[in-house]
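Q: only the shape, not the letters, is given here:
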């Protein structure tokens, strides 16, 4: 299957399965990952001929609890409340299946299973042009702010990658 053809099919599948943000990143090592000896730095340790990391984001900002109106209560993470991490995994399985059916390898970045590929999804999202990392360590996208649950697939399909990272708007922020 031609590169552009499979990439278009991935985009259509993502839209069909409710994925709000989709990006494609080069699968090279994350040299600026803080843990220098971590296996997470290098996607090729999970898939030796990795070429692309497909990053998805699902908007989770609609989760609100009535108790949040009262300031005397703490707040629980929207990601936790939404249960969306596992839902993101379910939403990207059809993309993984499409790649495998086209003759490519595809590993879903799922740290809830043994042997699952674990890479720094935030750094991959930055590389894919989805957003920038704030001082609070969350990914911030222009459209969805910090309310994205991320998921990813490492593949040996050589897809067109994002070549421009989103500008980090938090560099001089004092908050």
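A: Ah, there it is. None of these values were measured; they are calculated from a predicted model.
Q: please make it C-alpha for all contacts and neighbour counts, starting now.
A: Noted.
Q: now for the helix ranked longest in the chain, which elements pack on it?
A: Ordering each helix of the chain by length in residues (DSSP state H) puts helix 84-101 first. Under the contact definition 3 or more C-alpha pairs under 8 Å, 6 or more residues apart in numbering; DSSP states H and E, helix 84-101 sits against helix 3-16, strand 52-59, strand 106-108, strand 148-155.
Q: please identify which of these is closest to residue 80.
A: Closest to residue 80 of the helices and strands packed on helix 84-101 is strand 148-155 (C-alpha to C-alpha; 9.8 Å).
Q: how far is the closest one from where the chain is centred?
A: Here strand 148-155 is found 3 Å from its chain centre; the criterion is C-alpha atoms, centre = their mean, to the nearest Å.
Q: try this one next to it:
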């Protein structure tokens, strides 16, 4: 297929503007380039591996093909932004008095950052080529990772995330749908080979098989999407991860190229690199909103966030966290109260726990919290003489 002069000029404009806006890579694909992806997604939802993310089932038909979302689309431009960390984020897990926040959430919400830049580029595409455009950054039913693979930006690795030869597993994705006809780039091939580093790195066994994930076991799902209590079987394995998990991404051998990449990265906020649990556990709703203003962390709300911090506190062994945990036993949120009970069961002796329970249970009406107290007291019973 011959490329016209006007198409070549438009492509140069897109690449120039993408670089100017701080994107690490840009490529083009067609709306019909991912014919196998819808069936895989349907199987994922049918087996219930999406957990409580009901929106995945509700948008399944529209998500199945870009043209189902917008029939007029002729080309899809996929943009990638590098957010690779300077060090291995897993090292923070050894510092039990600190909180591990997923690398992607340590700065401004990438949705806001990328969407603003993509809208500028989209405007210039229309000014040059006419037609119509739509901008999406993980906020519409679009299968960005398969589209990025078909555009040649990388391939979906065994951890189901995009892997790039140049940037490893650390890429944000955004798309511009356009009515303009653009020559598509060549799709990337799977380069994982026999490697299973990402699968073996998962603390909770969230990968039933290569290229398949059970969200219900994923720490990112449990700490972000999950609105209820964290299942007991996963609490200890969560460690100090209070928002998301980077283990499978960080284990990818292709990251050695990401570390050397010099393109503009979305750098982390200094105060979110190694925050102290003792400071985070004190956040009320107002201070939580202020501290995480502009951050994706803000979207889960204070109660879910403190739930996560309390799980980390219970895993920390830090006696200095006992006092704030005791205070949170009387929190207005049942979710927080229940997590505080579990944390105290890990940080205090049986006698102290029993004394706390006597007062707390007099006023407790929430069945979930009562169940947490009963479970904590039952587990502590054999230790009573040691308390």
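A: That came in fine, so what should we check first? Only a predicted model underlies this, so the values are computations on that prediction, with no experimental measurement involved.
Q: tell me which residues of the longest helix of structure 1 come out buried.
A: 84-85, 88-89, 91-93, 95-96, 98-99 (16 or more other C-alpha atoms under 10 Å).
Q: flag every buried residue along stretch 122-137 of structure 1.
A: Result for stretch 122-137 of structure 1 [16+ other C-alpha under 10 Å]: buried residues 122-133.
Q: residue range for that stretch in structure 2?
A: Residues 145-160 of structure 2 are where stretch 122-137 of structure 1 lands when matched by TM-score structural alignment.
Q: how many residues are close by residue 173 of structure 1?
A: Using other C-alpha atoms under 10 Å, residue 173 of structure 1 has 8 other residues around it.
Q: how close does it sit to residue 134 of structure 1?
A: Separation of residue 173 of structure 1 from residue 134 of structure 1 (C-alpha to C-alpha, to the nearest Å): 9 Å.
Q: which bit of structure 1 covers stretch 7-26 of structure 2?
A: Going by TM-score structural alignment: stretch 7-26 of structure 2 matches residues 3-22.
Q: quick one: the strands in the stretch 51-200 of structure 2, in order.
A: 75-82, 100-101, 133-136, 155-156, 162-163, 171-178 (DSSP state E, counting those that start in this stretch).
Q: ok, average deviation of the last one from structure 1?
A: By that I understand strand 171-178 of structure 2. When structure 1 is superposed, strand 171-178 of structure 2 averages 0.8 Å from its matched positions, counting by mean C-alpha distance after the TM-score superposition for structure 1.
Q: who's in contact with that strand?
A: 73-84, 110, 114-115, 118, 122, 131-138, 144-145, 148, 162 (C-alpha atoms under 8 Å, 6 or more residues apart in numbering).
Q: narrow those residues to just the buried residues.
A: 73-84, 110, 114-115, 118, 122, 132-138, 144-145, 148, 162.
Q: in structure 2, what residue corresponds to residue 56 of structure 1?
A: Residue 56 of structure 1 maps onto residue 79 in structure 2, by TM-score structural alignment.
Q: for residue 99 of structure 1, same thing?
A: So, by TM-score structural alignment, residue 99 of structure 1 is matched to residue 125.
Q: ok, residue 89 of structure 1 next?
A: Residue 89 of structure 1 maps onto residue 115 in structure 2, by TM-score structural alignment.
Q: distance of its match relative to residue 135 of structure 2?
A: Distance from residue 115 of structure 2 to residue 135 of structure 2, by C-alpha to C-alpha: 7 Å.
Q: same check on residue 354 of structure 2?
A: 56 Å.
Q: and what of residue 36 of structure 2?
A: Applying C-alpha to C-alpha to residue 36 of structure 2 and residue 135 of structure 2 gives a distance of 24 Å.
Q: and stretch 303-316 of structure 2, what's buried?
A: Buried, per 16+ other C-alpha under 10 Å, within stretch 303-316 of structure 2: 303-316.
Q: can you list these in TSV and add distance to residue 169 of structure 2?
A: Formatted as TSV, the buried residues of stretch 303-316 of structure 2 follow (distance: C-alpha to C-alpha, whole Å):
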residue	distance to residue 169 of structure 2
303	30
304	27
305	26
306	29
307	28
308	25
309	26
310	29
311	27
312	26
313	29
314	31
315	28
316	29
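Q: and the two most separated of those residues?
A: Across the buried residues of stretch 303-316 of structure 2 (C-alpha to C-alpha), the longest gap, 19.7 Å, separates 303 and 316.
Q: report how many residues lie close to residue 55 of structure 2.
A: Neighbours around residue 55 of structure 2, by other C-alpha under 10 Å: 10.
Q: now do residue 11 of structure 1
A: 15.
Q: so how far is residue 110 of structure 1 from the residue lying closest to it once chain neighbours are set aside?
A: Computed as C-alpha to C-alpha, 6 or more residues apart in numbering, the closest residue to residue 11 of structure 1 that is not its neighbour in sequence is residue 22, at 7.4 Å. Using C-alpha to C-alpha, residue 22 of structure 1 is found at 17 Å from residue 110 of structure 1.
Q: residue 84 of structure 1 too?
A: 13 Å.
Q: one more: residue 55 of structure 1?
A: 12 Å.
Q: also residue 65 of structure 1?
A: 28 Å.
Q: what does residue 167 of structure 1 give?
A: Relative to residue 110 of structure 1, and taking C-alpha to C-alpha, residue 167 of structure 1 is found at 28 Å.
Q: per the alignment, residue 309 of structure 2 corresponds to what in structure 1?
A: Checking TM-score structural alignment: residue 309 of structure 2 goes with nothing.
Q: test my guess that residue 309 of structure 2 contacts residue 279.
A: No - applying C-alpha atoms under 8 Å as the test, residue 309 of structure 2 and residue 279 come out as separate, 10.1 Å apart.
Q: residue 172 of structure 1 matches what in structure 2?
A: Residue 172 of structure 1 maps onto residue 194 in structure 2, by TM-score structural alignment.
Q: quick check: the match of residue 99 of structure 1 touching residue 12?
A: No - in this structure, residue 125 of structure 2 is not within contact of residue 12 by C-alpha under 8 Å, at 10.8 Å.
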